[in-house]
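>>> no FASTA, just this:
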């Protein structure tokens, strides 16, 4: 339908967002990427391969739409929790941009999905006769960096300073480097690092109304120290730092990380990747998650490991033993990789957990009460965030814009939702939520002097709503 009748596709998606979101996005998009070669009918989006090195600007100019405002780009190396899917990762930029339009009201014609094909290390795909990408192992090092450098320059040359480039599903080592390298020269956003962080922070701010205290009163333990884990950890530390005026080096001490080798501690500092080093605190080494939980006694347990069933009965019971309302976020996607299910979290905590997941779970009946698990879905944040950047003509993404987005989302959770145990508002209101996030992000951008669309509109929420694309059929009679 998206290919045959775009307007109807978006109308259907907007009117039935809660039902259709899992089909357009997580978890179905993961399966679509796995089978992309066998279900491929016609190209969607733009493929840029190693073979086009030296001619990327020319390739971009071949795209029929000239006025592009948002690019979502992947190299397919780390698709959800499914690993290297190479060129078949195109499902992700296509799906994300559908949500930019449906949930954030960004016009479909200004969106461009791009997959950069540098090969794949997935042997199964290389041997698959239906694989649509380059049949070679991944290019790395200088060859890879040069291709990305040419791509980023060409994008700016072709579309100007205000083009938003969203990096999606790059492997850890590339994701952090690309974000660090281009955040000072381009308008870039990494959804896995920054979008996930912003949506989780919003849930935590909202959860404070249920558990009490401020963020600074809580202790956070992560299972998983990759892009998502360290991104969320950094944003939590930044928010505590902003609210308490404490230096960020101090506030980071409220956050602990567990990776595949155990608790990230200072005695391991020499062998740690650079993005884990700020989280290496003084503590004796701890190997297992359950021992880390018992040693640190966190109030919040967050899973970003990509490994299913790691929040065991023992772990959840330990959390419930020293917290009246343990906050348990099992964020890994798709559903099969979730650290625990909603039912497990509620049953093992005797119905006391505040539970949230990355993929959707059905409501659970426990002890005669219906408990509704929240979904910490990036789709709450990035469409509104992107709209806010576009409508204000923002030229760089500042961390304060992410905090503004989190606070705007948390403010949308009403008493009625808290009563059901929810720390996120329902997706049925997503366009209203996105307009509020966009307005908050734009306001912060104007305040920081990063916005170039002047004069600043008086009512930013109304302005956001007026900028939103709405698929309607015109009446000709």
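Looks like it came in fine. Worth saying up front: this structure is predicted, and the values here are computed from it rather than measured. Numbering: from 1, shown residues only.
>>> From now on I want contacts and neighbour counts done on CA atoms only, so please keep to that.
Fine.
>>> And the strands in the stretch 51-200 of the chain, which stretches?
70-74, 111-117, 164-167, 187-190 (DSSP state E, counting those that start in this stretch).
>>> so can I have a markdown table of the ones you listed showing distance to residue 259 and mean neighbour count?
Formatted as a markdown table, the strands of the stretch 51-200 of the chain follow (distance: least, Cα to Cα, whole Å; neighbours: other Cα atoms under 10 Å):
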| stretch | distance to residue 259 | mean neighbour count |
| --- | --- | --- |
| strand 70-74 | 25 | 25 |
| strand 111-117 | 29 | 24 |
| strand 164-167 | 24 | 24 |
| strand 187-190 | 21 | 24 |
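>>> Now tabulate these in JSON lines and tack on distance to residue 315.
JSON lines is the format used below for these (distance: least, Cα to Cα, whole Å):
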{"stretch": "strand 70-74", "distance to residue 315": "35"}
{"stretch": "strand 111-117", "distance to residue 315": "39"}
{"stretch": "strand 164-167", "distance to residue 315": "34"}
{"stretch": "strand 187-190", "distance to residue 315": "31"}
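>>> now for these, which one comes closest to residue 355?
Proximity to residue 355 (Cα to Cα) singles out strand 187-190 among the strands of the stretch 51-200 of the chain, at 25.3 Å.
>>> Check it against this one:
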């Protein structure tokens, strides 16, 4: 049935991706719904359709072609798309999200097929509510919104950034069972400063430079107000905004709406979980670590804030906790003597002599962990990793930048240059590595371990806000799911094949925080985990006749 309760028939039903079953419509359904003759005569099971899709995906010549095939499937048959994704998450997730989605966003105007999501541009000022009212599904519960300024590690892609909200929401469904009709991708088109896009006749966005003034804030404010009016209680995830806007928008709206920033809070939580699990390999303690970040943007600062929050929860003072986190950015080591330090960085500026070279910073600070979050490929060089292995029996090397082409080092490099002693994690997936007769399966510190479960927990509890305590609970829960077998392989995250179960457990932990902090609007059930699992979407076809 559609949202009004009517069952569309004939071609309308075949063109409705939420209800289309393709060749799985039974003979009785075909007669009742006016589909006779519109489909080949043989009826196929969902499992048979799944095998057909996998055969097609695996026959494609490259990952971008696989992405296009899968998005086309999503456009015509959401149930089958999610069946394939959920049953083959380790194979399919890298094709619909990182790393492939980065290339898809770069080529978005040239590979554009059918619209997905809503584009809200500066031309819509004063009419944003009308734009949102055009969305055909009234029960939206999660919105992922971007302005396209900082797409992965690729920079300003403007309206081409729509691939990110689309991909993120696919993971809300595929990883945490939030039904696709409850998900809305949004791009705020405020222009772009990407010269190649401005000169590209196939670019789909506004042909103007990026707005930096009052009109930008007016559009964001109108969107936030209209979204809450149109979809009461909606969870809004801020995604891939530039540094100049991400921190201030989160600070401004976090107490006005049910909102979070995945690049700051989600990345912080997933990295914290990896660090906590890594302590079980290195036999260290989190409070004794010295973390050196390459990059002090949203991801780096978000991780630092999460580490500080975890240490404070352990009884350590905030000033002591901040001493564990050191940053190297575009101006060198972040030190207190520097002028014009942005607000979000100020608490991490330490009293230390300025150092302009990253390798020198490693030598002086002798950190226990390197965390890459600036999208600078190869910055964790052989000499740097060999130095880390001299200072540490089990050096922590977290090359978290996305996509794969932006990784600070590869898994193979980390293991080889550390003589097999590195504890390695990355943002994008790397193949297993064999070194010195040992097999290493590195962990992927992907936010998909965190944000879907957080979102599910918010919806399950009816939380009116998203708090930092929720992300701390999510990080602790994720770290607890790492088994001894995972650690033996060098993996500090559970396998992606377990992500649905992990998301449910995180959702339960997040919902408990909502009830404890008094921000929930749903009465706590006797068994929250069972209630959460019962509400999770399953990719099965409905029966129409």
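Looks like it came in fine. Keep in mind that this is a model prediction, so the values were computed, not measured.
>>> follow-up on the earlier one: now for the strands of the stretch 51-200 of structure 1, which one comes closest to residue 407 of structure 1?
Comparing the strands of the stretch 51-200 of structure 1 by Cα to Cα, strand 187-190 comes nearest, at 18.2 Å.
>>> Quick one: list the elements packing against the closest one.
strand 164-167, helix 172-182 (3 or more Cα pairs under 8 Å, 6 or more residues apart in numbering; DSSP states H and E).
>>> out of the ones you listed, deepest packed?
strand 164-167 (a mean of 24; mean count of other Cα atoms under 10 Å).
>>> quick one, what contacts the equivalent of residue 409 of structure 1 over in structure 2?
When structure 2 is aligned by TM-score structural alignment, the residue opposite residue 409 of structure 1 is residue 478. With contacts defined as Cα atoms under 8 Å, 6 or more residues apart in numbering, the neighbours of residue 478 of structure 2 are 270, 273, 449, 450, 493, 494, 502, 506.
>>> Make sure the fifth one is indeed in a helix.
So that's residue 493 of structure 2. No - secondary structure of residue 493 of structure 2 (DSSP: H, G, I helix; E, B strand; the rest coil): coil, not part of a helix.
>>> OK, contacts around the counterpart of it in structure 1?
Correspondence of residue 493 of structure 2 to structure 1, assessed by TM-score structural alignment: residue 424. Residue 424 of structure 1 makes contact with 203, 206, 374, 375, 376, 409, 410, 412, 413, 417, according to Cα under 8 Å, 6+ apart.
>>> what about structure 2, which of those residues hold up?
Retained in structure 2 (both residues aligned by TM-score structural alignment, their matches' Cα atoms under 8 Å) from these: 203, 206, 374, 375, 376, 409, 410, 412, 413, 417.
>>> Could you list which of these belong to helices?
203, 206, 409, 410, 417 (DSSP state H).
>>> Relative to residue 230 of structure 1, which of the residues you listed is nearest.
Closest to residue 230 of structure 1, out of all of these and judged by Cα to Cα, is residue 203, at 16.7 Å.
>>> where's the aligned partner of residue 81 of structure 2 in structure 1, which helix or strand?
Residue correspondence to structure 1 (TM-score structural alignment): residue 81 of structure 2 is matched to residue 9. Element membership for residue 9 of structure 1 (DSSP states H and E) is helix 6-15.
>>> mean distance, that helix to its aligned residues in structure 2?
Compared with structure 2 after fitting, helix 6-15 of structure 1 has a mean deviation of 0.3 Å; criterion: mean Cα distance after the TM-score superposition for structure 1.
>>> Name the residues of that helix that are buried.
Neighbour-count burial for helix 6-15 of structure 1, with 16 or more other Cα atoms under 10 Å as criterion, is recorded at 7, 9, 10, 11, 13, 14.
>>> got the residue ranges for the helices in the stretch 351-500 of structure 2?
358-365, 382-391, 411-417, 451-461, 468-480, 484-488, 499-517 (DSSP state H, counting those that start in this stretch).
>>> Need the max-distance pair from the ones in helices among the kept ones among the contacts of residue 424 of structure 1.
The widest separation within those (Cα to Cα) is 13.3 Å, between 409 and 417.
>>> So which residue is dead centre in structure 2?
residue 447 (4.3 Å; Cα atoms, centre = their mean).
>>> Show me what that one aligns to in structure 1.
So, by TM-score structural alignment, residue 447 of structure 2 is matched to residue 378.
>>> The aligned partner of residue 527 of structure 2 in structure 1 and residue 437 of structure 1, how far apart?
Counting by TM-score structural alignment, residue 527 of structure 2 lines up with residue 459 in structure 1. Distance, residue 459 of structure 1 to residue 437 of structure 1, using Cα to Cα, to the nearest Å: 13 Å.
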